[in-house]
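In: for reference, the sequence and a predicted model appear below.
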Amino acid sequence: MIPREHKGASVLADRKDYVALDLETTGYDPRLDEIIEIGAIKVRNGQPIDRYGQLINPGRHIPNIVTEIHGIDDGMVKNAPTLADVLSEFLDWMGDGLILGHNVNFDINFLYDNAEDICGKYVGNDFIDTLRLARYLYPEERHNRLQDLIVRFDIAEDQEHRALADVEQTIACYRWMIRHMNENGIPFPAGDGRSRRGLSSLFRGGDQLLQIAPQDEVTPDPAFENLTFVFTGALKKMTRANAQQAVTNLGGINGKTVTKDTNYLITGSTDYNAALKGSKSSKWLKAEKLQLAGQDLNIISEDVFYDMLGDSIAQAPTQSQLKFKITQPACKKILEIPSGNLDAKEVSVLAVDDRTKPSIVLKTQDGEILAEFSSRMKAYETIAALDGRTIELTATKHDEFGSAPYFNAKAKIIR
């Protein structure tokens, strides 16, 4: 999961100036999926003054299930610009003011990660999520999707699932809810409901997997309360038991199988990567059928699940020393790691490809490769938490009689 240290806060408030935003994407995971359409309307003093609409060529096949939802296929984006061609211009157009959107936290994450990767910029805009506002106003309603709101408020009969059309309907829903609050004297939460949602009971254990502390009482969160979550496949950063406990702590419901009552299918990273290549589990296929039938069901990767728990997870405390073994058969190559202790003050741990278990390269500050571990290395699950971090590494070489040498390694995160 990618730390988003500069990400803005979710607020619940009556605002007249904002940019209403919607993105169409190939999926929910900013690391693995692509933006294929941007739609935005700039609003000043409550009135639209400018629009932005752009199809994006993702550089890869758009999954058929995605096309069936919003109608965007490979032919429509064939001659469209890439995201790198238009993102900087769009960010300048959008500015640093308030963003409005429905379930907009996902859109913000896509913008944040791509802006950082492509433009070297941070998207730190605060945002109003009309889904969060609807859950605040209508806690008794099981579904508060955009298509539910437009029917409930008599705005339209159907959601078009195209970016600019969804933006227009989102603005209409926001105005309706604000008017409803004003007419009925309904207050906003204290402090405009300002939130950077996080799970305080979350921490990293000695094995670097995310752990959930015991919690005496449920702390309901609108993103989880009374919604049903089903997990499939092995999670990379958390045991399934801890993930289910996190759902329970926030008022959610854990389901065993995918049914019409399922709201989220969370797929382990292995399953999500496999699905991108066309190999889908039975749970995944059943979930897609329910999606096409109009069920309120989202298929997300485990990283998006962690985003839902809160971006503060990425900043969870880590133990001061990680211990792991570097064995000779598990390495593609080791260059000049001497016997005795090695103190490498600036060592970066970098994923070098997008395989299910990517290789890990240890480098000194001047770029010298100390070790490159294959994707089958058993220690990967332990040191994956160091991906992109700077560490202090100490490795002690051992020569065993009749067997290959190995290194006992300790890594301490510097930043």
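Out: Alright, I've got the coordinates. Numbering: from 1, shown residues only.
In: use CA for all of it now, contacts and neighbours both
Out: Noted.
In: can you give me the strands in the stretch 101-250 of the chain?
Out: Taking DSSP state E, counting those that start in this stretch to define them, one finds strands in the stretch 101-250 of the chain at 127-129, 202-204, 210-212, 228-232.
In: got a list of what the spatially closest residue to residue 113 that is not a sequence neighbour touches?
Out: Leaving aside its sequence neighbours, residue 113 sits nearest to residue 30 (CA to CA, 6 or more residues apart in numbering; 6.8 Å). By CA atoms under 8 Å, 6 or more residues apart in numbering, the residues touching residue 30 are 109, 110, 113, 114.
In: report the separation between residue 30 and residue 58.
Out: 12 Å (CA to CA, to the nearest Å).
In: repeat for residue 28
Out: For residue 28, the distance to residue 58 equals 14 Å [CA to CA].
In: give the buried residues for stretch 123-143.
Out: By neighbour count on 16 or more other CA atoms under 10 Å, the buried set for stretch 123-143 is 123-135, 143.
In: off-centre distance for that stretch?
Out: Distance, stretch centre to chain centre, for stretch 123-143: 18 Å (CA atoms, centre = their mean, to the nearest Å).
In: which residues touch it?
Out: Residues outside stretch 123-143 that contact it (CA under 8 Å, 6+ apart) are 6-13, 96-105, 108, 111-112, 115, 144-146, 170, 173-174, 177, 222-223, 226-227, 296.
In: next step: those residues restricted to helices.
Out: Members of these lying in helices (criterion: DSSP state H): 104, 105, 108, 111, 112, 146, 170, 173, 174, 177.
In: let's bring in a second one:
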Amino acid sequence: MSIAIVQGVLNIPGSQHKIRAKGIEKPSFPENYTLIDVETTGLYPWRDRITEMGGLKVRHGEVVDTFSELVKFPKSNYVPPFITKLNGIDEAKIEAEGMPVKEAIEKYRYFIGSDPIVGYNVNFDLNFVYDLTQKFNLPVLSNDYVDVYRLARSFYPNERHNRLLDCMKRLGIAESQEHRGLDDCLDTKKVFDKFHEQFKQDHLLRAHEMVKTLDLGQEWPDIVKQTQVFRSPFRNKRVVVAGDLEIDKLELANAIKNLGGIVQDEVGSDTDYVLIGDHDRFRTDIVDLTKAKSLKKSGQKISIWSEEYFLNVLDNWARS
């Protein structure tokens, strides 16, 4: 079996343990669910932090409980100024009002329970929450989910932008967005409810068709590549595979090519990414790795990705 995407989830024979074991996206309108939204200091769970957790517990379409907590970490609660400008959350506010992260994630995970999860561009939120639940040995966040952003793209297929605020304006809900956890949850539910009222069968069918199912390990015809590489992280990127990876390198090369990437035999001045094994970063006997480090040190914009990091990037694309 080759590298594949099945119902929006990356399937990697022998390496499935390297990616987050999140649930499956199921475009639908459940009556009972938990809606989530988190505010963060940036885009990347491995580097950035959650600053606020928001949630709604919904039963038969009605809100029966809410969750709203600022999150305080033990070492640093620095918030970049542009984030503070966006949502008003700063270090002083977190220090004064925040709940310690361990307590906050335990309560948040309990609040979510086994419900289907709903959210806007919810894979972003899931990554941050998933990693925190793993860090504190809580039940795996494998709940299936509904992405309201997917529904928006289905409902407005000809619109270039389908941000939450765009939908709020189009649906007559509001002209501005607070960018706070609980407020965004409430706004997302309003959009979700409007979609539920207005969706027709073809809208829902289009949303289901947008959830990817692809064989990445087999070489695609050019016509297929042209239709599938939308938002690919490897489109027009030059990639070198080096070191000891667990996945089949031929299938990996095909996957990169299918996603619009260019596989190089060796690192050069135009290389964008070098993929290495999870235990290779400090090895000195991998020529391409040594060269990549030297080029990076001299100022070249070149990224060195471990196999695990690469697979999670690919899984995020699969779920997009």
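Out: Thanks, I have it. None of the values given here were measured: they were computed from a predicted structure.
In: re earlier: what's the counterpart of the residue nearest to residue 113 of the first structure in the second structure?
Out: Under the alignment by TM-score structural alignment, residue 30 of the first structure pairs with residue 45 in the second structure.
In: and the strands of the stretch 101-250 of the first structure as CSV, adding distance to residue 50 of the first structure?
Out: As requested, the strands of the stretch 101-250 of the first structure are exported to CSV (distance: least, CA to CA, whole Å):
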stretch, distance to residue 50 of the first structure
strand 127-129, 19
strand 202-204, 42
strand 210-212, 44
strand 228-232, 39
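In: and those strands, which is most packed in?
Out: Highest mean neighbour count among the strands of the stretch 101-250 of the first structure (mean count of other CA atoms under 10 Å): strand 127-129, with a mean of 24.
In: can you count the residues close to residue 158 of the first structure?
Out: By other CA atoms under 10 Å, 11 other residues sit near residue 158 of the first structure.
In: that one -> the second structure?
Out: Checking with TM-score structural alignment, residue 158 of the first structure has residue 176 as its match.
In: could you do residue 292 of the first structure as well?
Out: Using TM-score structural alignment, residue 292 of the first structure lines up with nothing in the second structure.
In: what are the ranges of the helices in the first structure?
Out: Counting by DSSP H, the helices of the first structure are 64-70, 74-77, 83-94, 104-114, 130-137, 146-152, 163-184, 240-249, 269-276, 282-292, 302-309, 380-383.
In: my read is that residue 179 of the second structure contacts residue 87, right?
Out: Yes: counting by CA atoms under 8 Å, residue 87 is a contact partner of residue 179 of the second structure at 5.2 Å.
In: neighbour count winner among the two?
Out: residue 179 (19 against 14).
In: OK, contacts around that one?
Out: Going by CA under 8 Å, 6+ apart, the list of residues near residue 179 of the second structure reads 39, 86, 87.
In: residue 91 of the first structure pairs with which position in the second structure?
Out: Aligned partner of residue 91 of the first structure by TM-score structural alignment: residue 109.
In: now that match: how far from residue 24 of the second structure?
Out: From residue 109 of the second structure to residue 24 of the second structure the distance is 18 Å (CA to CA).
In: residue 65 of the first structure maps to what in the second structure?
Out: So residue 65 of the first structure corresponds to residue 82, using TM-score structural alignment.
In: since we're on its match, how many residues are nearby?
Out: Per other CA under 10 Å, the neighbour tally for residue 82 of the second structure reads 10.
In: which one is residue 80 of the second structure nearest to, not counting chain neighbours?
Out: The shortest distance from residue 80 of the second structure to any residue other than its chain neighbours is 6.6 Å, reached at residue 41 (CA to CA, 6+ apart).
In: and the one you found, how far from residue 48 of the second structure?
Out: Counting by CA to CA, the gap from residue 41 of the second structure to residue 48 of the second structure is 5 Å.
In: next one: residue 216 of the second structure
Out: Using CA to CA, residue 216 of the second structure is found at 30 Å from residue 48 of the second structure.
In: more crowded one of these two?
Out: Counted by other CA under 10 Å, residue 216 of the second structure and residue 48 do not tie: residue 216 has more neighbours, with 22 against 13.
In: map that one onto the first structure.
Out: That one, residue 216 of the second structure, aligns with residue 201 by TM-score structural alignment.
In: right, and its match touches residue 213 too?
Out: Yes: contact criterion CA under 8 Å: residue 201 of the first structure and residue 213 qualify, at 4.9 Å.
In: what residue of the second structure is the furthest out?
Out: The C-alpha centroid of the second structure is most remote from residue 285, which lies 33.9 Å away (CA atoms, centre = their mean).
In: how far away is it from residue 242 of the second structure?
Out: Taking CA to CA as the measure, residue 285 of the second structure falls 11 Å from residue 242 of the second structure.
In: re the thing from before, restricted to buried residues, select the contacts of stretch 123-143 of the first structure in ChimeraX.
Out: Filtering the contacts of stretch 123-143 of the first structure down to the buried ones (16+ other CA under 10 Å) takes a single ChimeraX command:
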select :7,8,9,10,11,12,13,98,99,100,101,102,103,104,105,108,111,112,115,144,145,146,170,173,174,177,222,223,226,227,296
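In: right, and residue 159 of the first structure touches residue 149 too?
Out: No: counting by CA under 8 Å, residue 159 of the first structure sits too far from residue 149 to count as a contact (9.8 Å).
In: when the two are compared, which one has more neighbours?
Out: Between residue 159 of the first structure and residue 149, counting by other CA under 10 Å, residue 149 is the more crowded of the two (25 against 17).
In: check contacts around that one.
Out: Listed by CA under 8 Å, 6+ apart, the contact partners of residue 149 of the first structure are residue 173.
In: what do we get in the second structure for it?
Out: Counting by TM-score structural alignment, the partner of residue 149 of the first structure is residue 167.
In: what's the answer for residue 55 of the first structure, then?
Out: So residue 55 of the first structure corresponds to residue 70, using TM-score structural alignment.
In: how far away is that match from residue 158 of the second structure?
Out: From residue 70 of the second structure over to residue 158 of the second structure the distance is 37 Å, taken as CA to CA.
In: likewise residue 218 of the second structure?
Out: Using CA to CA, we find residue 218 of the second structure at a distance of 31 Å from residue 158 of the second structure.
In: ok, now residue 59 of the second structure?
Out: Separation of residue 59 of the second structure from residue 158 of the second structure (CA to CA): 33 Å.
In: surely residue 215 of the second structure touches residue 10?
Out: No: using CA under 8 Å, residue 215 of the second structure is not in contact with residue 10; the gap is 9.8 Å.
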